[in-house]
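**Student:** When you get a sec, could you give me coordinates for this:
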Amino acid sequence: MKKAILISSATALLMVGGIAVAAPGERGMRADSNGDGVISRAELTKSLEARFTKMDVNGDGQLSKEDRDAKRADRSAKRGEQFAKADANGDGELSQTEMEAARAERKASKFARADKDGNGKLSQEEAQAMKGKRGGKGMRGKGHKRGGNGMAMMRDADTNGDQKISKAEFTTAALTRFDKADANSDGKLTKEERQAAHKAHKGERNKRGG
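**Tutor:** The predicted model follows:
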C-alpha cells in the first residue's frame, strides 16, 4: 500500500505541466498559463503550488497514504452519484438506453464547455482546446507500465525516506527535471526541449527494460 501512494504521488509530478517528459501530441500542458507553447520556470512553480494543494487532501503539508485514501473515497462517491444520475428509472441497473443517454449528455456538456462564444459551433481553436483537455490525463501513453517510472520519481522526490512527500520535496523534484530539460538554461522549456527530454527519458527507460 505504501508503494501505491508513492507511485501515485510521484506520477503526479510527471503530469504537472508536461514536466520534462511531454508525450507526443503535447498533452498535459497545464503549466503553460499564457498559452504561448513555452513553459517558464515561474509558470511551473505556480502550477506545482496549485497541484500540491489539491493533492494534499488533509492539508498537513505532506503527500501520504491518508491523502490517497481520501482521494479514492471521493472518486468512489462521485462514481456513485454518476451511476444514480444515469439510472433514470432507479432500478439499480443501467440499461443500454440509459447508458447511451448518459453518454450523449456527457458529450453535449463537453461541447457546451468548449463552445466559448456560444454559437453552437466549434472553431478550430475551440476544437483543439477541447481535444487538448481530453488528452491531458493520458500521460502514460500506450504500452507504458504503471509504477516503474513512478518509483524512479519517488526515489528522487522522497529525499529523507520517510514514505511521504513534502511540498519542498515535491517542488524540488519537479524543478530538477525542468532544469535538466532546459538545454539552454534560459528558464523556459520550448516544444523542442520538451520533445528532446521525452526522447531521452524514453531511451533511458528502454535501457532499464521499460
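**Student:** From now on I want contacts and neighbour counts done on CA atoms only, so please keep to that.
**Tutor:** Will do.
**Student:** three-state assignment of Arg205?
**Tutor:** Following DSSP: H, G, I helix; E, B strand; the rest coil, we place Arg205 in the helix state.
**Student:** Give the burial count for the nearest residue to it once chain neighbours are set aside, as a bare number.
**Tutor:** Among residues not flanking Arg205 along the chain, Asn149 sits closest, at 7.9 Å (Cα to Cα, 6 or more residues apart in numbering). For Asn149, the neighbour count with other Cα atoms under 10 Å is 18.
**Student:** what secondary structure does Asn149 sit in?
**Tutor:** Asn149 - assigned by three-state DSSP - is helix.
**Student:** next structured bit after the helix ranked longest in the chain?
**Tutor:** Under DSSP state H, the helix in the chain containing the largest number of residues is helix 65-86. Once helix 65-86 ends, the next helix or strand along the chain (criterion: DSSP states H and E) is helix 96-114.
**Student:** Next, the angle helix 65-86 makes with that following helix.
**Tutor:** For helix 96-114 against helix 65-86, the angle by axes from the mean of the first three to the mean of the last three Cα atoms, to 10 degrees is 110 degrees.
**Student:** which helices and strands sit right next to the helix or strand that helix 96-114 is followed by?
**Tutor:** The C-terminal neighbour of helix 96-114 among helices and strands, as given by DSSP H and E, is helix 124-135. With contacts taken as 3 or more Cα pairs under 8 Å, 6 or more residues apart in numbering; DSSP states H and E, helix 124-135 sits against helix 96-114.
**Student:** Now the second one, please; I'll put the structures next to each other:
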Amino acid sequence: MKKLSLLTLGAALIAVPVLAAPGGAKADAEGNGTLTRAEVQTNATAMFAKMDANGDGKLDQADRAAKRSEMQAKAFERFDANKDGQISKAEWDQHAADRAAKRAAKKAERGEKRAEAGEPGKRGPGMRGHHGKRGGHHGMRGGMMMKADTDGDKAISAAEFQTAALARFDAADANKDGQVTADERQAQRAAKKEKRAEWRAKRAAAAASPAN
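**Tutor:** Presented below is the predicted three-dimensional model:
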C-alpha cells in the first residue's frame, strides 16, 4: 500500500536539478565573502560525492532516479502524518494548506523587503519563464549538463564536474586575480539577469509578430 501511495506524489514533487552550481556562500569556507579557486574545487568535490548517489564516479540518469526516489520517500513521510503507510485526503489537504501558508508568509516578507528598499511591490508578467517557472527557460539546467558533459557520454565525471565549476568561477573572476568577490558575483548575476531580460524580450517580440 505504501509503495502504491508513493505514486500519487509525482505531481507534487519538484524535478531533481541536473547540475548544481558549486559556488556561493556555502563554498566560502573562510566566510570572508570572497571565493578562491581552492574553495570552489573543495566544494565541487563535496557536491559531486553527494550527488553521486550510487558511488560509481559519474552523474547520470541513475543518480537522478535514485535522488528522485529519495525525495519521494521523504515527501511521503511528510505527507503521512499518522505514519500508517497511506496518505488520506485530510493529510493531503493539510499539507497543501501548510504549503500555501508558507508561500503567503514568504511573499509577505518579500513584499516588506521590497517596500523597505523602495522597489515596486508587484512583479511584471515577464518575470516567469515557460510554464510559469521562474528564471526563464526551464531547460537551463539541462543546458548546464550538456556543457559539463564534454565527451558526450550523457554522464558527468568528477573531472568534468570540477572543470565546469572552475569555468563558472573563471567567468565570475572579472579581474582574473584568482578570487571572486561579492561585487564580482553581483556583477555576474546582473549580467545573467540582463541576458534573461533580452531573451524574454525576443520571445515576446516573436510571439507578437504575425505568423507568415
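**Student:** quick one: TM-score?
**Tutor:** Here the TM-score for the pair of chains, by TM-score structural alignment, normalised by the length of the first structure, is 0.62; 152 aligned residues with a Cα RMSD of 3.0 Å.
**Student:** coming back round to it: give me the aligned partner of the residue nearest to Arg205 of the first structure over in the second structure.
**Tutor:** When the second structure is aligned by TM-score structural alignment, the residue opposite Asn149 of the first structure is Met140.
**Student:** I'd guessed Ala148 of the second structure sits against Ile156; true?
**Tutor:** Yes. Counting by Cα atoms under 8 Å, Ile156 is a contact partner of Ala148 of the second structure at 6.6 Å.
**Student:** what about Leu14 of the first structure, distance to Ala173 of the first structure?
**Tutor:** 10 Å (Cα to Cα, to the nearest Å).
**Student:** Same question for Asp156 of the first structure.
**Tutor:** 6 Å.
**Student:** try Gly92 of the first structure
**Tutor:** Separation of Gly92 of the first structure from Ala173 of the first structure (Cα to Cα): 46 Å.
**Student:** Same check on Met151 of the first structure?
**Tutor:** Separation of Met151 of the first structure from Ala173 of the first structure (Cα to Cα): 13 Å.
**Student:** now Met99 of the first structure
**Tutor:** To Ala173 of the first structure, Met99 of the first structure is 42 Å away according to Cα to Cα.
**Student:** With Ala181 of the first structure instead?
**Tutor:** Going from Ala181 of the first structure to Ala173 of the first structure by Cα to Cα gives 13 Å.
**Student:** and those two? which has more neighbours close in?
**Tutor:** Using other Cα under 10 Å, the more surrounded residue of Ala181 of the first structure and Ala173 is Ala181, with 25 against 20.
**Student:** could you list every residue that touches the alignment partner in the second structure of that one?
**Tutor:** Residue pairing (TM-score structural alignment): Ala181 of the first structure is matched to Ala172 of the second structure. The contact partners of Ala172 of the second structure, taken as Cα atoms under 8 Å, 6 or more residues apart in numbering, are Val180, Glu184, Arg185, Gln188.
**Student:** show me where the second structure has strands.
**Tutor:** With DSSP state E, the ranges of strands along the second structure come out as 35-36, 58-59, 156-157, 179-180.
**Student:** For the last one, what is the distance to the chain centroid?
**Tutor:** Per Cα atoms, centre = their mean, to the nearest Å, the displacement of strand 179-180 of the second structure from the mean C-alpha position of its chain is 22 Å.
**Student:** And stretch 55-67 of the first structure, by the same measure?
**Tutor:** The gap between where stretch 55-67 of the first structure is centred and where its chain is centred comes out at 17 Å by Cα atoms, centre = their mean.
**Student:** got the buried residues for the longest helix of the first structure?
**Tutor:** With burial defined by 16 or more other Cα atoms under 10 Å, the residues of helix 65-86 of the first structure counted as buried are Lys65, Asp67, Arg68, Lys71, Phe83, Ala84, Ala86.
**Student:** Tell me, how many residues neighbour the closest residue to Ser9 of the first structure other than its chain neighbours?
**Tutor:** The spatial neighbour of Ser9 of the first structure that comes closest, neighbours along the chain excluded (Cα to Cα, 6+ apart), is Leu63 at 6.9 Å. Using other Cα under 10 Å, Leu63 of the first structure has 26 other residues around it.
**Student:** Now do the residue lying closest to Glu98 of the first structure once chain neighbours are set aside against Asp179 of the first structure, distance only.
**Tutor:** Computed as Cα to Cα, 6+ apart, the closest residue to Glu98 of the first structure that is not its neighbour in sequence is Ala86, at 6.0 Å. From Ala86 of the first structure over to Asp179 of the first structure the distance is 46 Å, taken as Cα to Cα.
**Student:** Counterpart of Lys67 of the second structure over in the first structure?
**Tutor:** Aligned by TM-score structural alignment, Lys67 of the second structure pairs with Lys71 of the first structure.
**Student:** thinking again about what came up before, hmm, which of the contacts of Ala172 of the second structure are common to the first structure?
**Tutor:** By both residues aligned by TM-score structural alignment, their matches' Cα atoms under 8 Å, the contacts of Ala172 of the second structure still in contact after alignment to the first structure are Val180, Glu184, Arg185, Gln188.
**Student:** Pick the one among these closest to Ala25 of the second structure.
**Tutor:** Using Cα to Cα, Arg185 comes nearest to Ala25 of the second structure of those, at 10.6 Å.
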